[in-house]
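Q: Provided below for reference: sequence and predicted model.
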Amino acid sequence: MAFAHQTDAPQPTKEDQQWILPKLPETAGNPLSDASVSLGKTLFFDPRLSRNGNMSCASCHNPSLGWSDGLKTARGDHGKLLPRATPTITNVAYNKILMWDGRHPSLESQALGPMESKDEMNTDFDSVLGFLRSNSGYLDMFKKAYPDEDINKFTMAKAIANFQRTVVVNDTPFDRWLAGDKGALSRSQWRGFQLFKGKAMCVTCHSAPNFTDSGFHNIGVSQFGGSADDVGRYLIRKVKVNKGAFKTPPLRDIANTAPYFRDGSSGTLIEVVDHYARGGDDKTNLSPNMFPIELNELEKQDLVEFLYGLSAAPRSFDVPRLP
């Protein structure tokens, strides 16, 4: 169902061109290079960066699971159940602020977050840096990537951030349609896009070009279990409107990143559409953008089909050999 469609969508309008992803943004102080990306990729998949040697960045951001983990909420050090779902790193280079509560202003900052957290990788930096400085393979990789810098947690973070910047999805059926392939979207998916921009009002928060406004909204996800006291963005900025508000996730490749919402409470895309159609569940401090929208079953299915059209077919990925 996801990728089978008729080839009869109308051509995109001039206004639709705003959804074309631009080139990767420049990063001051950490330019992309083959060497830094290769180093970052290797570090990303190395469980030896964690205190117990059993977790890597890829443990939660698995390329075969849409660069997420397929779980309702993440698992941390010693399998500890964490209160929030693992966000995908797909197209994270375009994000202006990171994490569900926006506590990291850059990918470099975010890369250190799980390592510094006692609940996640719980990294012993003295031990890890000693290992990296004594490993001939890593010594060579760091020298090539950052020849004028020491091996420290900041150069580690820069390399990991640069690898994450290369995890880009820009070849979905929707992207091919924008590029002029009229047959890339089905009529159902095209109708879903019109609903997305219009009646369903999804574009209010999931704006062009990366389907996010980089804002924080309380969308009425029911509280449950360990997340009952999770106030989201309010932890970072104590303004009433931020209570229960979480960052708007981008949507490219969404069909490959189930389950959905910051607590993993919706397992399918139709459940997501139903949630928005009924205006959310928990009305406490609900965003003013959340209210019931009357959608018939065909309209809901068209929206789901459009979301499939934002997703790329699964692809192979070469895991690096660790030095």
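A: Done, it's in.
Q: please make it C-alpha for all contacts and neighbour counts, starting now.
A: Noted.
Q: quick one: contacts for Met121?
A: For Met121, the set of contacting residues under the criterion of C-alpha atoms under 8 Å, 6 or more residues apart in numbering consists of 49-51, 55-56, 76-77, 114-115.
Q: what's the helix or strand for it?
A: Under the assignment given by DSSP states H and E, Met121 is not contained in any helix or strand.
Q: any idea how far Gly244 is from it?
A: Going from Met121 to Gly244 by C-alpha to C-alpha, to the nearest Å gives 26 Å.
Q: swap in Ala74?
A: When distances are taken as C-alpha to C-alpha, Ala74 and Gly244 turn out to be 19 Å apart.
Q: of the two, who's got more company?
A: Comparing Ala74 with Gly244 by neighbour count (other C-alpha atoms under 10 Å), the higher total belongs to Gly244, at 27 against 22.
Q: what sits closest to that one if chain neighbours are left out?
A: Taking C-alpha to C-alpha, 6 or more residues apart in numbering as the measure, Gly244 lies nearest to Val231, with 4.3 Å between them; neighbours along the chain are not counted.
Q: take this one as well and set it beside the first:
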Amino acid sequence: MQKEAPRDRRRLAFMWTWLAVLLAGCGGPDGGTSQPAAGELIDQKLSAVLYEQGFTGRVEQSLERRLGRKLDPRLADVGRLLFFDRISNLHNDNTCAGCHAPTNGFGDSQPMAIGIQSNLLVGPHRLGPRNQRRTPTVVNAAFYPRLMWNGRFAALSGDPFNNALGFQFPLPEGVSKFGPNNPRYPHLLVAQAHMPPTELNEAAGFTGVLDGIDPRLQVFDDGMGMRVPGLDASGSRNEAIREVVVQRLNAVPDYVRKFAEVFGQVREGGAVDIDMFAKAIAEFEFTLVRANAPLDRFARGDAGAMTASQKHGALLFFGKANCVSCHAVRGASNEMFSDFRMHNIGVPQIAPAFGPAKGNTIFDGPGENEDFGLEQVTGEIGDRYKFRTSPLRNLAAQPAFFHNGAFVKLEDAVRHHLDVLASLKNYDAAKAGVAPDLVGRTAPVDTVSATLDPQMSKALRLTEAEFADLVNFLRYGLLDERVRPGEMCKLVPDKLPSGPQFLTFEACR
């Protein structure tokens, strides 16, 4: 007897589910059949919706299959050490984990990132000059086909596991560095890991930088850390910075030994090159997949994984509220609740003041208080204020929302979506609860609303009960408990190959 294919079984289950829903209103005392209980009916409806959306709750289990191999625990552990080590930071005062905090699901502990010149705290009391945007989480980033708020790093195939068309980066990298079918860059995260050490305001600092930047940024040359290399013949300093990082790695015997255990002695003069560094960082990030939320378990057949409120909220998300039109789950969205496209959803524009201990990024616009988003990548004015749709998993770990942390309460972020024009008109940064240094420099509303995505131009009304259910679903129905600080703080090493741990993670103490 021929076995049913899994897809056939799912189709059959879907048909039976819909049949149960249809029959639910056909029986009763007069019809001689019993109706399902309310809980059973909502389970049937939600199961049918998830099937229709292609949501399986099994994306986490697909990681190694899509990588085409098992994860390498030795390489991942080297990547973990590097993630917390300032050795790739020429300014010597930040790490990947300084912005991608384990206390916040490996996302930002701040509404807007603080990179170099911090007070070495990671948490709500972190101080220092702000960059331009909130640091996105790297949890589940293995499934993202487009990275960064302005989408500047992307898999042209639409699949982060497939570099058949190459990975698109801004110049000077472009597509040429991470070109099609290059076996050195098998995944988008491997390519992306080459970039953080080259960012001046996040990692490298401004010490000795005299060329290639706005002269006003030279005020951030505090003489600390290493002198940043000048521009090379290509007009970039990225490769020169990476060469310094490699030299620093090869000067630490423990790193040389650890890399040699994974890769072997591959070249004379040292065991480590920048590609090895990038692969180690990416391997650690692969271990940070956390996609076993209540909705995932419900989709796999555990009806008790979600509360009644979360189930009602999920039906609103996929139905009346139509959140799924942008926060998609099917196909290339990889069940990450994002279409990974770029939209202007009317986020209020806020910015810190420019200057030492305030902000070390020169913002866009005549008042230098705007972030033009995708326009920075394409140069097209029609792309102004467009940002990548934010994936929604593990929202409960975030201290703020949207690219700039304009809202610090999930409820306020949801209300913004429901009536964008009213939210923009009435926005008050102080009342929204943002940090005091982000209050007072807000861009004009009409400039943002003029190019609003048409999907956001019409208000949607929800009852108080519906609103509460939707927020409950977003906060807890999509939360994998393994992102809680109690679990993530276990990944913080006490000692690093380059020396003791030097950052203090507030929620880990």
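A: Happy to help now that I have it. The structure presented is a predicted model; accordingly, all values stated were derived computationally and were not measured.
Q: now what about the TM-score between them?
A: Scored against TM-score structural alignment, normalised by the length of structure 1, the superposed chains reach a TM-score of 0.90; 316 aligned residues with a C-alpha RMSD of 2.2 Å.
Q: export the contacts of Met121 of structure 1 to a markdown table and tack on distance to Leu139 of structure 1?
A: As requested, those are arranged in a markdown table below (distance: C-alpha to C-alpha, whole Å):
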| residue | distance to Leu139 of structure 1 |
| --- | --- |
| Leu49 | 15 |
| Ser50 | 19 |
| Arg51 | 21 |
| Met55 | 22 |
| Ser56 | 20 |
| Gly76 | 29 |
| Asp77 | 27 |
| Pro114 | 23 |
| Met115 | 20 |
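Q: quick one: which two of the residues you listed are the most distant?
A: Leu49 and Gly76 (13.6 Å; C-alpha to C-alpha).
Q: those two: who's more crowded?
A: Legend: neighbour count by other C-alpha under 10 Å for Leu49 of structure 1 and Gly76, higher for Leu49 (25 against 19).
Q: any idea how far Gly79 of structure 2 is from the equivalent of that one over in structure 2?
A: Under the alignment defined by TM-score structural alignment, Leu49 of structure 1 is paired with Ser88 of structure 2. Between Ser88 of structure 2 and Gly79 of structure 2 the computed distance is 12 Å (C-alpha to C-alpha).
Q: list the contacts of the residue nearest the centre of structure 1.
A: What sits nearest the mean C-alpha location of structure 1, by C-alpha atoms, centre = their mean, is Thr88, with 3.0 Å. Thr88 of structure 1 makes contacts with 61, 66-68, 257, as judged by C-alpha under 8 Å, 6+ apart.
Q: which contacts among the residues you listed does structure 2 share?
A: For the contacts of Thr88 of structure 1, the aligned pairs still in contact in structure 2 (both residues aligned by TM-score structural alignment, their matches' C-alpha atoms under 8 Å) are 61, 66-68.
Q: residues contacting Phe174 of structure 1?
A: With contact set as C-alpha under 8 Å, 6+ apart, Phe174 of structure 1 has these partners: 184-185, 309-310.
Q: counterpart of it in structure 2?
A: Taking TM-score structural alignment, Phe174 of structure 1 has Leu295 as its aligned residue in structure 2.
Q: that match belongs to a strand, doesn't it?
A: No. Leu295 of structure 2 sits outside any strand when classified using DSSP: H, G, I helix; E, B strand; the rest coil, being helix.
Q: what's the distance between it and Leu315 of structure 2?
A: The spacing between Leu295 of structure 2 and Leu315 of structure 2, counted by C-alpha to C-alpha, is 11 Å.
Q: likewise Leu12 of structure 2?
A: On the measure of C-alpha to C-alpha, Leu12 of structure 2 and Leu315 of structure 2 end up 22 Å apart.
Q: now Asp302 of structure 2
A: Using C-alpha to C-alpha, we find Asp302 of structure 2 at a distance of 17 Å from Leu315 of structure 2.
Q: the more surrounded of these two?
A: Neighbour tally, Asp302 of structure 2 and Leu315, criterion other C-alpha under 10 Å: the higher count belongs to Leu315, 21 against 12.
Q: which residues does the closest residue in space to that one that isn't next to it in sequence contact?
A: The shortest distance from Leu315 of structure 2 to any non-neighbouring residue, by C-alpha to C-alpha, 6+ apart, is to Leu46 (6.3 Å). With C-alpha under 8 Å, 6+ apart as the criterion, the residues that contact Leu46 of structure 2 are 311, 314-315.
Q: of all those residues, which comes closest to Tyr144 of structure 2?
A: Of the contacts of Leu46 of structure 2, the one sitting nearest to Tyr144 of structure 2 (C-alpha to C-alpha) turns out to be Ala314, at 22.1 Å.
Q: so which residues of structure 1 form helices?
A: Taking DSSP state H as the criterion, structure 1 contains helices spanning 34-44, 57-60, 107-116, 125-134, 136-145, 153-165, 173-178, 187-197, 269-277, 297-309.
Q: ranges for the strands of the stretch 401-509 of structure 2?
A: Shown for the stretch 401-509 of structure 2, the strands assigned by DSSP state E, counting those that start in this stretch span residues 495-496, 499-500, 504-505.
Q: okay, the ones you listed in CSV with distance to Arg290 of structure 2 and mean neighbour count next?
A: CSV is the format used below for the strands of the stretch 401-509 of structure 2 (distance: least, C-alpha to C-alpha, whole Å; neighbours: other C-alpha atoms under 10 Å):
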stretch, distance to Arg290 of structure 2, mean neighbour count
strand 495-496, 25, 16
strand 499-500, 28, 12
strand 504-505, 21, 18
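Q: dump these to JSON lines, plus distance to Cys323 of structure 2.
A: As requested, the strands of the stretch 401-509 of structure 2 are exported to JSON lines (distance: least, C-alpha to C-alpha, whole Å):
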{"stretch": "strand 495-496", "distance to Cys323 of structure 2": "43"}
{"stretch": "strand 499-500", "distance to Cys323 of structure 2": "45"}
{"stretch": "strand 504-505", "distance to Cys323 of structure 2": "34"}
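Q: so which of these gets nearest Leu23 of structure 2?
A: Distances from Leu23 of structure 2 to each of these were compared using C-alpha to C-alpha; the shortest belongs to strand 504-505, at 55.0 Å.
Q: which bit of structure 1 covers the closest one?
A: Mapped onto structure 1 using TM-score structural alignment, strand 504-505 of structure 2 covers no residues at all.
Q: what's the neighbour count on the counterpart of Arg133 of structure 2 in structure 1?
A: The equivalent of Arg133 of structure 2 in structure 1 is Arg84 (alignment by TM-score structural alignment). The burial count assigned to Arg84 of structure 1 is 20, neighbours taken as other C-alpha under 10 Å.
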